[in-house]
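Student: Dropping the sequence and predicted coords here.
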Amino acid sequence: MFIEKIISEGLAHNSYIVGDGGEAFVIDPRRDVDSYIKIADSNCCRIMYVFETHRNEDYLTGSLELEALTGCKIIHSSRLDFGYGAPASEGDMFDIGDMRLQVLETPGHSPESLSFMLYLPSQKEFPWMVFTGDALFYGNAGRTDLLGEEKKFEFSSQLYDSLYGKLLPLGDHVIVYPAHGAGSACGGNIADLPVSTIGYERATNPMLNLPKDKFIEIKIKETLPLPPYFARMADDNKRGPSPPDQKRIEPLDAPVFERSMTGCILVDTRSPHSFASGHIPGSYNIWLEGLPKFAGWILEYGKDILLVTERQEDVETARRYLLRVGFDRIRGYLCEGIEDWQNRGMPLEKSGIDTVLVFMRN
């Protein structure tokens, strides 16, 4: 038996692939799905199911892509009318290889949120681990404001009932696997832990040691940044995202790059220091590791993108990061980098750099 967590950098998104007895399932896959297929193949497993904990808001799901490539079945909550997949409700069970997965409805972060309890082949009476989606995080609980401030009381009450009435009673031994980790915009102050259990969360998670009225009060007062692209991701994930565009990203020398700039968005993925020292006028600087988190805040959907990168190998990384948040139209990249542009005497702008000095007092 195996379980692997796949972390999407920048988004702090966790997805999982679990296999046993020649069959496997995936929880909350991201849009670039090759990693799941490679892991399944290396373990001689067929991917039989994809389970979505909820209609995710911060990235595009890869469920339909996995279905097309492997023939697996997609399972969603019955509380929301998805445009694809099959519905599941409280208590539904799925046997995959020698494993059993059981559905637990845990609304609050969203009305359709599900958790999934996994049972060991030899102990199908006692849950071994639970995939909690955005209901329970390490050190915190999911946000309850995504459908508007007027819903926060209702959803906070539901989340409390899900946490205290369904997840905590599973038992202190149960391993917890959430859909997001530290740094995610889907929750505040998530603990930076590699793994946790119900017992550890019960002892250390401040949101799991409160009366209901205090829990709701904290959640109603909670203010977290709401990225503008979240609504688009949620709508696309409900309908079913289109397959990612895998067309070749064209290498362009500086003159061709300049002629291609009209109507395009220029994204410079170099470090802020390098960008400040010289960049193409009109370009946006989103450093490479920041692309998945900040592209949706800054860039306009529906326009072609041209890339300026530090290294040629960064182009594929940038493509993956942008695909995960729905930016498919990557038209080309500056093949020989900013040096080619500069050496040809083409226009550059500089931003300047300010240094922050910190004085420590004994």
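Tutor: It's in. Numbers count the residues shown, from 1 in each chain.
Student: okay, CA-based contacts and neighbour counts for the rest of this
Tutor: Noted.
Student: got a list of what residue 56 touches?
Tutor: By Cα atoms under 8 Å, 6 or more residues apart in numbering, the contact list for residue 56 reads 233, 234, 237.
Student: Dump the residues you listed to JSON lines, plus distance to residue 331.
Tutor: Converted to JSON lines, the contacts of residue 56 look like this (distance: Cα to Cα, whole Å):
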{"residue": "233", "distance to residue 331": "22"}
{"residue": "234", "distance to residue 331": "26"}
{"residue": "237", "distance to residue 331": "24"}
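Student: Among those, which ones are in helices?
Tutor: 233, 234, 237 (DSSP state H).
Student: Among those residues, the buried ones, what's the PyMOL command?
Tutor: Buried residues within the ones in helices among the contacts of residue 56, by 16 or more other Cα atoms under 10 Å, are selected in PyMOL with:
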select buried, resi 233+234+237
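Student: Tell me the one among the ones in helices among the contacts of residue 56 nearest to residue 96.
Tutor: The shortest approach to residue 96 among the ones in helices among the contacts of residue 56 belongs to residue 237, at 24.7 Å (Cα to Cα).
Student: I'd like to know how far the closest one sits from residue 60.
Tutor: Per Cα to Cα, to the nearest Å, residue 237 is found 6 Å from residue 60.
Student: Second structure for comparison follows:
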Amino acid sequence: MKVEQIYTGCLAQGAYYIESAGEVAIIDPLREVGPYIARAEKAGAKIKYIFETHFHADFVSGHLDLSRKTGAPIVYGPTATTEFDSIVAVDGQEFKLGNVTIKALHTPGHTLESTVYLLKNEEGKDYAIFTGDTLFLGDVGRPDLAQKAGQITAEDLAGMLYDSLMNKIMPLADEVIVYPAHGAGSACGKNMMKETTDTLGNQKKTNYALNQPDKTTFIKEVTDGLLPPPAYFPLNAALNKNGYESFDEVLNHGLKPLSSSELEDLADATNALILDTRANTEFYKSFIPQSINIGLNGDFAPWVGALIEDVKQPIILVTEPGKEEDAVTRLSRVGFDNILGHLKGGIQSWLAEGKETDSVNRIDAEEFSRKIKIGESKVIDVRKETEYSAEHVQDAFNKPLAYINEWIKDIDPKEHFYLHCAGGYRSMIAASILQARGYRNFTEIAGGFGAIAKTSVPKTDFICQSKLLKV
């Protein structure tokens, strides 16, 4: 028996490859399915099942393409309904895979169809659970994504989740391995550990949600402090449930090379968003006017989903030469399939033709320390609330990047302000959005708070961020 976790840091997502006696099961595959097929072929094995723990909201699964290419059926848990052929397992149903068995445990709570898959080894002993978003390391899945107005509330779902955990998961042996669908950084939970696998016994000891005295307290704790989910979540869930375009077609469209003139004409004709995926250290110097910078070298796909929101938005890419396929692939993972092409030759081809460019007013932290006047200068910190609470520039305002579409309307276009994040990635995203919408009354700080903290700029006292998280 072979169990392999295939972890994707950008999405903080774990997919799983299970192999036994020439048969393979894939759990929660990513959109690009070639690597799974290649793994199985290299081992001389056949993909027999594709298991989905639930209708994912934070990414588009590769279940449909993988099924089309291998003939393997897609398995969901009880109550699931799909627009494509699938096996809807009954609670407790077992699936033979070579010499091992995979058992479906219906665990509603995160969503109504959420299901944990229990892997039994060759001796029939419980070996591991693939928990999807039901149980994370250090946390449990948020119970507010499947709520329906007038029908079911987050509290109702949290109550279901409590029953699922207590009745289906807690009775399992301590040595059972926990393989969750997500780790730290995912918006599907609020307090996940950085580790990506653990024993159930350790989770029974350390996971706050598994150590509540009763159901009422559990409901209160898991529903408290939940931030609004990204706007693209329901759109991704619908794609996973109803179907989507083949990834091969999406990639083919996105890899269409465009000259500078073709890019201009296409952007005008389609109202496409020009998405520049270069590092912020390069973008600020020179870029196509009105383009938005979200760098590939960070949490690219989640930020695209959180800020662009509409998965049908036409997009034209500007990337470092050779990075086009990576950008298209990562966009497709969160459902952004309407990619019309990319600038052939990258920004250098645009510059070579003498096309108009824009730039961001960026200064380093030392210059910022010389110019800022505490009590007079306005500073906007776009980090998360917990980062800001831990330590920040004295008198700075906290305006998290995730909510820029709400707070941007409150910006006075005549009042100058300084803009920063932790290291420059998020503040450059904010800067590009601000300039695309006509705001130019700011100065962005290179290196963010990490660089500012090394200067003489007055700051609040440091508080460890872990103490600010609810545990």
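Tutor: That came in fine, so what should we check first? These figures come from a predicted structure and were not determined experimentally.
Student: can I assume residue 350 of the first structure is in contact with residue 282?
Tutor: No: counting by Cα atoms under 8 Å, residue 350 of the first structure sits too far from residue 282 to count as a contact (11.4 Å).
Student: sorry, back to before: between the ones in helices among the contacts of residue 56 of the first structure, which is nearest residue 46 of the first structure?
Tutor: For these, the nearest to residue 46 of the first structure is residue 237 (24.1 Å; Cα to Cα).
Student: What is the aligned counterpart of the closest one in the second structure?
Tutor: Using TM-score structural alignment as the criterion, residue 237 of the first structure maps onto residue 240 of the second structure.
Student: My understanding was that its match contacts residue 54; is that so?
Tutor: No: counting by Cα under 8 Å, residue 240 of the second structure stays clear of residue 54, with 9.2 Å between them.
Student: neighbours of the residue nearest to residue 300 of the first structure when sequence neighbours are not counted, just the number please.
Tutor: With sequence-adjacent residues excluded and distances taken as Cα to Cα, 6 or more residues apart in numbering, residue 300 of the first structure is closest to residue 265, at 7.9 Å. For residue 265 of the first structure, the count of nearby residues is 20 (other Cα atoms under 10 Å).
Student: which one among the ones in helices among the contacts of residue 56 of the first structure gets closest to residue 250 of the first structure?
Tutor: When those are compared against residue 250 of the first structure (criterion: Cα to Cα), the nearest one is residue 233, at 27.0 Å.
Student: contacting residues around the residue lying closest to the closest one once chain neighbours are set aside?
Tutor: When the adjacent residues along the chain are set aside, residue 233 of the first structure lies closest to residue 57, with 5.1 Å between them (Cα to Cα, 6+ apart). Neighbouring residues of residue 57 of the first structure by Cα under 8 Å, 6+ apart: 230, 231, 232, 233, 234, 237.
Student: Mind checking what secondary structure the residue nearest to the third one when sequence neighbours are not counted has?
Tutor: I take that to be residue 232 of the first structure. Setting aside the residues directly before and after it, residue 232 of the first structure is nearest to residue 57 in space (Cα to Cα, 6+ apart), at 7.8 Å. When classified by DSSP: H, G, I helix; E, B strand; the rest coil, residue 57 of the first structure comes out as coil.
Student: And residue 57 of the first structure, how far from residue 43 of the first structure?
Tutor: Counting by Cα to Cα - residue 57 of the first structure and residue 43 of the first structure are separated by 31 Å.
Student: Mind telling me what the residue nearest to residue 300 of the first structure corresponds to in the second structure?
Tutor: Under TM-score structural alignment, residue 265 of the first structure pairs with residue 273 in the second structure.
Student: Nice, that's everything, thank you.
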